[in-house]
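**Student:** sequence plus the predicted model coming up.
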Amino acid sequence: MPDCPALFIGASASHQGKTTVTAAIARHHARRGLKVRVFKTGPDFLDPMILERACGAPVYSLHLWMVGRDACRALLAQAAREADLILIEGVMGLFDGTPSSADLAAAFGVPVLAVIGTHGMAQTFGAIAFGLAHYREDLEFNGVLANRVASARHAQMLSEAIPQGLRYCGHLSNADDIALPERHLGLTQAAEVTGLDKRLDRAADAIASTTLAELPPIVHFEDAAPEAPSRLLDGLHIAIACDAAFSFIYPANIDLLASLGARISKFSPLANEAIPDNADALYLPGGYAELHAARLASNARTRDSIKQHSDNTKPVVAECGGMLYLLDTFTDIEGKRHQMLGALKGHATMQRRLARLAMQRVDTLHGPLTGHTFHYSTLETTMQPVLTASHATTGAAGEALYHQSSITATYMHAYWPSNPAAAAALFRGEPL
């Protein structure tokens, strides 16, 4: 049974600073020379980019529904065998969602640190901390951290408000200048944050003055290993668009393609790079294509190589922003209309209001494939869905999955390890 110090970083709600705190703890211990492995709860692409910079290793998703309990167990066991510290960042508030962050922490016995943003708050901090600590008896509660504290006097008031028997781990101050910038889908991508490493180092310096400077309790993880999938993509060469416009990629998805036998290469549409001539299949992931629509539309070398690839009926898998890139036209948030690649019939319009956010599954010929959707654009198209995803908890109709020529496209971001056979079918151009 692999043992490793571990801590689950939850919060009272979203926007309390979980990612900043997790990154700070990771960078602090990594600077001590420890090997730190960080996980993110649920579907997320942006937080893991920051956390990877903080700890120096890829950040994988854990979720009892999307990833699955057994797969989560295997990922944690592998990390425990290799690392000196495991950190898991939660999602939303500690008890929000089905399954919740608390469900994940309880399932694997990982003690919880609660982060509470304290702007406009004093003694109520103690009440919220007490409620988080005692809401569920099956949750091991490690302590509470006050974030965005205004002054030394404010910090004193917060610490004095903690009920007896509840561990106060300290505070982070507004003056530390460590908060991470955000945009419409969440945090700004790590590569676009000016001075990110200096910011992470300041955060680590701040953590050094709290009890979190020391390692958390040791957790005994159940030994487990993932099943090796059949090499269903043996010898297949898959090209993946990868840059600031196409960056929403689960590391586990790429690992799966490699374990299925595929050879992976990456190229940048933003840099006007062509798909490798010998690529058998193409993956256009989501990202911030909407922020780069004009440049993407004008990059003729990439456009022509994608057209040639699809004209040769080679498989294309396009998710969310990747699908927008292939449409006839796209209207950005300022109302400007752009001609896109024209490989798919339809027009998308960016809006300021969230269009859809949900965990979803699509039932394929190979069984269910899990994932999620999160987008601000709407789509008008004459294409008819070949499949329609369903909401994870309500069963309501979700995102459409379209197939035109050799292109499979959808707003849904699929977690391919949930169904390796379905993932292999996508890249072989076979019906789902």
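**Tutor:** Good, I have the coordinates.
**Student:** only C-alpha atoms from now on, for both contacts and neighbour counts.
**Tutor:** OK.
**Student:** tell me the contacts of A297?
**Tutor:** R303, Y325, H338, Q339, M340, L341 (CA atoms under 8 Å, 6 or more residues apart in numbering).
**Student:** in this structure S151 contacts S173, no?
**Tutor:** Yes: between S151 and S173 there is a contact under CA atoms under 8 Å: 7.2 Å.
**Student:** so those two - more neighbours on which side?
**Tutor:** Set S151 next to S173 and count neighbours by other CA atoms under 10 Å: S173 wins out with 20 against 12.
**Student:** surely that one meets R148?
**Tutor:** Yes: using CA under 8 Å, S173 is in contact with R148, at 4.9 Å.
**Student:** from the contacts of A297, which single one is nearest L270?
**Tutor:** L270 lies nearest to R303 out of the contacts of A297, by CA to CA, at 10.7 Å.
**Student:** name the helix or strand for the closest one, please.
**Tutor:** Using DSSP states H and E, R303 falls within helix 300-311.
**Student:** can you name the element that comes right after that helix?
**Tutor:** strand 316-319.
**Student:** past that following strand, which element shows up next along the chain?
**Tutor:** Next along the chain after strand 316-319, with elements defined by DSSP H and E, is helix 321-326.
**Student:** helix/strand/coil for A425?
**Tutor:** Here A425 is helix, with the state taken from DSSP: H, G, I helix; E, B strand; the rest coil.
**Student:** then this one, side by side with the first:
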Amino acid sequence: MRGFMIAADRSGSGKTTVTRALMLLLKNAGCTVVPYKAGPDYIDPMYHEQITGIRGHNLDTFFTDREKTRQLFARDFEDVPENSPVRDRIAVVEGVMGLYDGLGGFQPQGSSYDLASALQMPIVLCVNARGAAETLLASISGILSFDKADLIHGIFLNEVSDSFYPILARRIEDYTGIPVLGHLPKNDSLHVESRHLGLFMPGDQDSTTQNQLLLEEISKRCEAERLFNITEMNDIMYQKPRRRLHGLVKIAIACDEAFSFFYRENEMALADAGAKIVYFSPIHDKTIPEGACGLIFPGGYPERYAEQLAQNTSMLSSIRAAIKSGIPVLAECGGFMYLHDSIDGKGPLVGALEGDCINTGRSVRFGYLKAADKGHFFIRDGEEIRGHEFHYYDVKDPGADAIVKKAASGESRYEGFCNKNAFVSFMHFYYPSCPSFVAHFLDEALGYGRKVQKQL
């Protein structure tokens, strides 16, 4: 098994650009690149998929314990096209924030290093070298002193000129004994811009042209073989779970321009339990899929498409009728907003929940969460589902049926709407963190499907 993580000393060092560049380099060299993102970000994996042709995966040691994280990694590594030999596969993990920055900034849980340590994965340290020389050695030396497991196997220099690179690389290698694998010069045309919830989506920019330029730039400054040589890691064996339902339950997931923030791991958790997953577009389709026994509305940017969503009256009628009939529903953040009357006054939308979701112009909530519904419909007593929140929108009544706790501070509040067949909230859920959450949803969906069949 081969793989490595690209991590940095801090956010803004160019991890995403360097990750994309190295993925392009390896794919161009004939490797099957299996992409991963450390942490909860949704948009980076979309860029990874655009390059690799394989759905991006999110792993996080806050969301799941180490053994579960290892199993998810191994499962994802196997989930590639059948014609891809294992010997040609290489896992590439983009880190999050600074290498050692975890929960609350100072705890290891949730950090890039904690994930690499759990996987026993080599790390390539991405360092922004702009405007520094000898001081860079002090910074790198300090980072290496925290690497108790000796996982840092290579260094990559970002934003350093072609003329200064060989001098700086030689000095770093002489001082640290760690190979410097390559570099990129400063080039604003290679970067991805940001919006309030992170990077711009791949479709918002001419990513194809940018990727071509990035491949040209990295191919001149990094050898795929040198990179490949530091990527060997111990095999992690995947233990396939036993499916309970074997396709008896059809779960329809909203998926289009407005709803695209849904972890691949969530889909796999449903599929591993035996659900049959189908997709539908609240913007373009006329109705929900025939025979759907459960509905999932992920996050995304519904505010950008509120008018189109409101204009699709046949879809809205179909969703309203299904909810009225008791179909089980999960919704998070943008999907939660869609279930309300309107967004920024644009509607009517589904209207299952009262209120107009308004852009506050600032970050309302941000960070890791733990949650349980007060009635223990979805989550067994003593268990919790983990996830995160990051939204600028708010609504007058966000619900009060779930106990939501901030992971870093322990501060708790009530939020969301829950009953035995619905759990909807601003919170983004990570299903593998709570198997009982998935089991309850699918059990309710199975019961709903049988009820509908009896009525036919």
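**Tutor:** Everything's here; your move. On a predicted model such as this, the values are computed, not experimentally measured, just so you know.
**Student:** TM between them?
**Tutor:** The TM-score (TM-score structural alignment, normalised by the length of structure 1) is 0.88; 421 aligned residues with a CA RMSD of 2.7 Å.
**Student:** returning to what we had before: who wins on neighbours among the contacts of A297 of structure 1?
**Tutor:** Result: Y325 is most packed of the contacts of A297 of structure 1 (other CA under 10 Å), 30 neighbours.
**Student:** structure 2: which residue goes with that one?
**Tutor:** Taking TM-score structural alignment, Y325 of structure 1 has Y338 as its aligned residue in structure 2.
**Student:** touching, its match and P348? I think so.
**Tutor:** No: using CA under 8 Å, Y338 of structure 2 is not in contact with P348, being 9.7 Å away.
**Student:** mutual contacts of the two, please.
**Tutor:** Joint contacts of Y338 of structure 2 and P348 (CA under 8 Å, 6+ apart) do not exist.
**Student:** ok, A423 of structure 1 - contacts?
**Tutor:** A423 of structure 1 touches W416, P417, counting by CA under 8 Å, 6+ apart.
**Student:** quick one: map it onto structure 2.
**Tutor:** By TM-score structural alignment, A423 of structure 1 lines up with V438.
**Student:** thinking again about what came up before, what is the helix holding R303 of structure 1 packed up against?
**Tutor:** Judged by 3 or more CA pairs under 8 Å, 6 or more residues apart in numbering; DSSP states H and E, helix 300-311 of structure 1 has no packing partners among the helices and strands.
**Student:** buried ones in it?
**Tutor:** A300, T302, R303, S305, I306, K307, H309, S310 (16 or more other CA atoms under 10 Å).
**Student:** now the residues you listed as JSON lines including distance to P43 of structure 1?
**Tutor:** Formatted as JSON lines, the buried residues of helix 300-311 of structure 1 follow (distance: CA to CA, whole Å):
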{"residue": "A300", "distance to P43 of structure 1": "33"}
{"residue": "T302", "distance to P43 of structure 1": "29"}
{"residue": "R303", "distance to P43 of structure 1": "30"}
{"residue": "S305", "distance to P43 of structure 1": "31"}
{"residue": "I306", "distance to P43 of structure 1": "28"}
{"residue": "K307", "distance to P43 of structure 1": "31"}
{"residue": "H309", "distance to P43 of structure 1": "30"}
{"residue": "S310", "distance to P43 of structure 1": "29"}
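**Student:** residue ranges for the helices of the stretch 1-150 of structure 2, please.
**Tutor:** Counting by DSSP state H, counting those that start in this stretch, the stretch 1-150 of structure 2 has helices at residues 15-28, 43-52, 66-78, 112-119, 134-145.
**Student:** looking at the ones you listed, which is nearest to D397 of structure 2?
**Tutor:** The nearest among these, by CA to CA, is helix 43-52 at 28.4 Å.
**Student:** quick one, that closest one and helix 15-28 angle?
**Tutor:** 20 degrees (axes from the mean of the first three to the mean of the last three CA atoms, to 10 degrees).
**Student:** tell me the residues of structure 1 aligned with helix 43-52 of structure 2.
**Tutor:** With TM-score structural alignment as the criterion, helix 43-52 of structure 2 aligns to 46-55.
**Student:** list the contacts of the matching stretch.
**Tutor:** For stretch 46-55 of structure 1, contacts defined as CA under 8 Å, 6+ apart pick out 19, 22-24, 26-27, 30, 35-40, 58-60, 186-190, 197, 200, 248.
**Student:** now do it: distance to the chain's middle.
**Tutor:** Distance of stretch 46-55 of structure 1 from its chain centroid, counting by CA atoms, centre = their mean, to the nearest Å, is 10 Å.
**Student:** so how much does it differ from structure 2 once superposed?
**Tutor:** Aligned to structure 2 and superposed, stretch 46-55 of structure 1 gives a mean residue distance of 1.0 Å (mean CA distance after the TM-score superposition for structure 1).
**Student:** filter the contacts of stretch 46-55 of structure 1 to the buried ones?
**Tutor:** 19, 22-24, 26-27, 30, 35-40, 58-60, 187-190, 200, 248.
**Student:** now whatever residue of structure 2 lines up with S14 of structure 1: closest residue in space that isn't a chain neighbour?
**Tutor:** Under the alignment (TM-score structural alignment), S14 of structure 1 maps onto S11 of structure 2. Residue nearest to S11 of structure 2 in three dimensions, not counting chain neighbours: M97, with 4.6 Å by CA to CA, 6 or more residues apart in numbering.
**Student:** residue contacts, the one you found?
**Tutor:** Residues near M97 of structure 2 by CA under 8 Å, 6+ apart: A8, D9, R10, S11, S111, S112.
**Student:** trace it over to structure 1, please.
**Tutor:** That one, M97 of structure 2, aligns with M92 by TM-score structural alignment.
**Student:** hang on, the earlier thing: for C434 of structure 2, find the nearest of the helices of the stretch 1-150 of structure 2.
**Tutor:** Nearest to C434 of structure 2 among those is helix 66-78 (11.1 Å), distances taken as CA to CA.
**Student:** give me the helices and strands touching that closest one, please.
**Tutor:** Using 3+ CA pairs under 8 Å, 6+ apart, helix 66-78 of structure 2 sits against strand 57-59, helix 112-119.
**Student:** in a markdown table: these, plus distance to I155 of structure 2.
**Tutor:** Formatted as a markdown table, the helices and strands packed on helix 66-78 of structure 2 follow (distance: least, CA to CA, whole Å):
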| stretch | distance to I155 of structure 2 |
| --- | --- |
| strand 57-59 | 23 |
| helix 112-119 | 15 |
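**Student:** right, I'll call it a day here.
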